[in-house]
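Q: pasting the sequence and the predicted coordinates here, then a few questions.
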Amino acid sequence: MKLNSIWQQRTAFSLALPVIAATLFLTQTACKKNHDNPTPSPATITQTVTTDTSFSLLAGGLGSAGLTTTLSGPGPFTVFAPNNAAFAASGLTASALASIPAATLKTILLYHVLPSKVPAAQVPSGPNAKVVTASGDSVFVTNNTNGVFVNGIKVVKADVAASNGVIHVLAKVLIPPAGNLVQTAQADTNFSYLVAAVTRASQGSTNVAAILSGGGIFTVFAPTNAAFRAAGFATINDINAADPATLTKILTYHVIPGRAFSSDLTDGAKVMTANGESLTISLSAGAKVKGMTNSTASNIIATNIMATNGVVHVIDQVLLP
């Protein structure tokens, strides 16, 4: 009986040997495959941008500005990256980018870069928390239930992983400020009537130009030249002939204390202006703002133009208190 038991055990073991061998072979093969094909590491920021056709304009810009090597380095970096659709929404074509001097383009692109890794969950809630970029200029970020916003522009896709940081895709291009609010208006020929009005108003008892160039932070709803002409100022001479006090009352009605980006505006809101009276915001049929005695609301035709001491939104009517 004992010999039979030993024989049966040996027989069972010999039958199991092929199964054990096959298991060992499969295990070794799987280990070899895992060793030969490890999980790929994320690409660098430069590699991610240059291999994704939706970032072709940004990739070209990085090359022209000499930043491809920088964003291939160890970092870490956070890049608020405009895709091709964002460039188009900002009116920037490939030819327009090509016409920008390399040094200027570098400053613009570094305005999209933070010298640290900041995932979306770690973006300050704000509203409009100040963050210094790699260009030395500041952006203003908000993180709320509606998403992440930079200078009022929405992040449309967050947390694209890179080996040297993270990418957040933006809906528009960020343009650094060209100067204070007065300098920003002076730099755009569409605001020559507005500049003339500010100059004329400042000849009265209130120096509007000094206030808008000073240390205060303001949001300006800036009427275009066409808006001034529609309001009865046919020429700049008409503005220069106007009463400074009247112009001051009108101009300060276009100014809101504080920095209010488009993402801060809410439908139906009554916002208090610098002259103590209110404007009405409406968003249900396009972004609009209405003065108390305007018969119709003005369209907000461009938003979030940065100045060192505030932000400008362009409107197509003069607002009347």
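A: Nice, I can see it.
Q: every contact and neighbour count from this point should use C-alpha atoms.
A: Will do.
Q: show me where the stretch 101-250 of the chain has helices.
A: Taking DSSP state H, counting those that start in this stretch as the test, the helices found in the stretch 101-250 of the chain are 102-110, 181-186, 192-201, 208-213, 225-230, 236-240, 244-252.
Q: please identify the deepest-packed of those helices.
A: helix 192-201 (a mean of 22; mean count of other Cα atoms under 10 Å).
Q: gap between it and the chain center?
A: Centroid displacement of helix 192-201 relative to its chain, using Cα atoms, centre = their mean, to the nearest Å, is 30 Å.
Q: follow-up on the earlier one: got CSV for the helices of the stretch 101-250 of the chain, with distance to residue 288 too?
A: Below are the helices of the stretch 101-250 of the chain laid out as CSV (distance: least, Cα to Cα, whole Å):
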stretch, distance to residue 288
helix 102-110, 29
helix 181-186, 21
helix 192-201, 19
helix 208-213, 23
helix 225-230, 14
helix 236-240, 25
helix 244-252, 18
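Q: nearest to residue 287, of these?
A: Closest to residue 287 of the helices of the stretch 101-250 of the chain is helix 225-230 (Cα to Cα; 16.6 Å).
Q: contacts for the closest one, please.
A: The contact list for helix 225-230, computed with Cα atoms under 8 Å, 6 or more residues apart in numbering, reads 190-194, 234-235, 315-318.
Q: filter those residues to the buried ones?
A: Listed as buried from the contacts of helix 225-230 are 190-194, 315-318; burial here means 16 or more other Cα atoms under 10 Å.
Q: residue 95 is nearest to which of the helices of the stretch 101-250 of the chain?
A: In terms of Cα to Cα, the element of those nearest to residue 95 is helix 102-110, at 13.0 Å.
Q: now for that closest one, which elements pack on it?
A: Packing contacts for helix 102-110, counted by 3 or more Cα pairs under 8 Å, 6 or more residues apart in numbering; DSSP states H and E, involve helix 56-65.
Q: what angle sits between the next helix or strand after the helix it packs on and helix 102-110?
A: Helices and strands here follow DSSP states H and E; after helix 56-65, the next one along the chain is strand 77-82. Orientation check (axes from the mean of the first three to the mean of the last three Cα atoms, to 10 degrees): strand 77-82 against helix 102-110 gives 100 degrees.
Q: after strand 77-82, next one along is what?
A: Assigned by DSSP H and E, the successor of strand 77-82 is helix 84-89.
Q: figure out how far that following helix is from the centre of its chain.
A: That offset, for helix 84-89, works out to 12 Å (Cα atoms, centre = their mean).
Q: comparison target below:
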Amino acid sequence: MSMELKMRWALAPLCVMALAACGDAADKADGTGAAAPSSRTIAATLKDDRAFGTLERVLDNAALGDVLDGKGPYTVFAPSDAAFTASAGDLGDEAMKAQGAAMLRAHIVPGALTRADILAAIAREGSGEVQMRTMANSLLTFSKEGEAVIVAGDNGARARLTGSETLASNGVVQPVDALLVRPAAEAAN
């Protein structure tokens, strides 16, 4: 199979998921279980949620706050503070600015994707998994294990979607329980 054909197949699920996310907020609030979007941006949502203090610090250090305050839409797979505690290195430190920015881009996909959108895309795919390309140009693979939605980075890192998603004015925050990239110190071992 040619590289161009592989790329088309890799992007096809992303297109399907992006189209599924194009419905308006009224469609989401009519019994699908998802709340209507707030007037707050993704950056403001992360800033106000104590579970994402480390992520907010990394976001500020990487100077990407303006992006997540911008138009969007984006979906951020937001690692909790506990996910950062388990990783090597302090990505909020000035010396880790580039690594923090790379980690953040690997957790952001274009489009506003709710869990219902992700689950519908998994169900439509005959393989039981669907892939999305991140802002870091890496692939995230989504699948189900029992009732849990699992997301895996193309480097082998895995996380579960946890907690409640938050619909922001410019996208969606999807909490995850682990980093979707392996920190540089861990990858070198």
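A: That came through fine. Computed from a predicted model, the values in this text were never measured in an experiment.
Q: next, count neighbours for residue 215 of structure 1.
A: Counted with other Cα atoms under 10 Å, residues neighbouring residue 215 of structure 1 total 12.
Q: now the equivalent of it over in structure 2: how far from residue 5 of structure 2?
A: Under the alignment by TM-score structural alignment, residue 215 of structure 1 pairs with residue 71 in structure 2. Note on residue 71 of structure 2: its distance to residue 5 of structure 2, by Cα to Cα, to the nearest Å, is 32 Å.
Q: likewise residue 163 of structure 2?
A: Taking Cα to Cα, one finds residue 163 of structure 2 at 37 Å from residue 5 of structure 2.
Q: quick revisit: can you pull the contacts of the closest residue to the match of residue 215 of structure 1 other than its chain neighbours?
A: Sequence neighbours aside, residue 170 is the residue nearest to residue 71 of structure 2 in space, at 5.8 Å (criterion: Cα to Cα, 6 or more residues apart in numbering). The neighbours of residue 170 of structure 2, taking Cα under 8 Å, 6+ apart as the test, are 41-42, 68-74, 112.
Q: which one of the residues you listed sits closest to residue 12 of structure 2?
A: Using Cα to Cα, residue 112 comes nearest to residue 12 of structure 2 of the contacts of residue 170 of structure 2, at 16.5 Å.
Q: make sure residue 132 of structure 2 is actually in contact with residue 111.
A: No. The criterion here is Cα atoms under 8 Å, and residue 132 of structure 2 misses it with residue 111 at 10.4 Å.
Q: which of the contacts of helix 225-230 of structure 1 lies closest to residue 264 of structure 1?
A: Nearest to residue 264 of structure 1 among the contacts of helix 225-230 of structure 1: residue 315, at 16.8 Å, using Cα to Cα.
Q: residue in structure 2 paired with that closest one?
A: Counting by TM-score structural alignment, residue 315 of structure 1 lines up with residue 176 in structure 2.
Q: is that match in contact with residue 161, as I believe?
A: Yes. Using Cα under 8 Å, residue 176 of structure 2 is in contact with residue 161, at 4.6 Å.
Q: so what corresponds to residue 42 of structure 2 in structure 1?
A: Checking TM-score structural alignment: residue 42 of structure 2 goes with residue 181.
Q: ok now do that match, which residues does it touch?
A: With contact taken as Cα under 8 Å, 6+ apart, residue 181 of structure 1 is in contact with 212-213, 307-312.
Q: how much space is there between the spatially most central residue of structure 2 and residue 152 of structure 2?
A: In structure 2, the residue lying closest to the centroid (Cα atoms, centre = their mean) is residue 77, at 2.6 Å. Note on residue 77 of structure 2: its distance to residue 152 of structure 2, by Cα to Cα, is 11 Å.
Q: a markdown table for the contacts of helix 225-230 of structure 1, including distance to residue 98 of structure 1?
A: What follows is these, written out as a markdown table (distance: Cα to Cα, whole Å):
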| residue | distance to residue 98 of structure 1 |
| --- | --- |
| 190 | 24 |
| 191 | 26 |
| 192 | 28 |
| 193 | 31 |
| 194 | 31 |
| 234 | 37 |
| 235 | 36 |
| 315 | 29 |
| 316 | 31 |
| 317 | 34 |
| 318 | 36 |
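Q: quick check, nearest of those to residue 15 of structure 1?
A: Closest approach between those and residue 15 of structure 1, by Cα to Cα: residue 315, at 87.1 Å.
Q: thought that closest one was touching residue 223?
A: Yes. Taking Cα under 8 Å as the definition, residue 315 of structure 1 is a contact partner of residue 223 at 4.9 Å.
Q: after the longest helix seen in structure 1, next one along is what?
A: Assignment by DSSP state H gives helix 2-36 as the longest helix of structure 1. Per DSSP H and E, helix 2-36 of structure 1 leads on to helix 45-51 as the next helix or strand towards the C-terminus.
Q: so where in structure 2 does that following helix end up aligned?
A: Using TM-score structural alignment, helix 45-51 of structure 1 corresponds to no residues of structure 2.
Q: gap between that helix and the chain center?
A: A distance of 20 Å separates the centroid of the chain from that of helix 45-51 of structure 1, by Cα atoms, centre = their mean.
Q: what of stretch 75-92 of structure 2?
A: With Cα atoms, centre = their mean, you get 13 Å for stretch 75-92 of structure 2.
Q: distance of residue 85 of structure 2 from residue 182 of structure 2?
A: 13 Å.
Q: list just the nearest of the contacts of helix 225-230 of structure 1 to residue 35 of structure 1.
A: Nearest to residue 35 of structure 1 out of those is residue 315 (Cα to Cα; 61.5 Å).
Q: what is the neighbour count of the corresponding residue of structure 1 for residue 114 of structure 2?
A: The alignment partner of residue 114 of structure 2 in structure 1, by TM-score structural alignment, is residue 261. Other residues near residue 261 of structure 1 come to 23 when the count uses other Cα under 10 Å.
Q: so residue 261 of structure 1 makes contact with residue 306?
A: No. Judged on Cα under 8 Å, residue 261 of structure 1 makes no contact with residue 306 at a distance of 9.5 Å.
Q: could you pull out the strands in structure 2 for me?
A: Using DSSP state E, the strands of structure 2 run over residues 74-79, 108-110, 129-133, 139-145, 148-153, 158-160, 166-168, 171-176.
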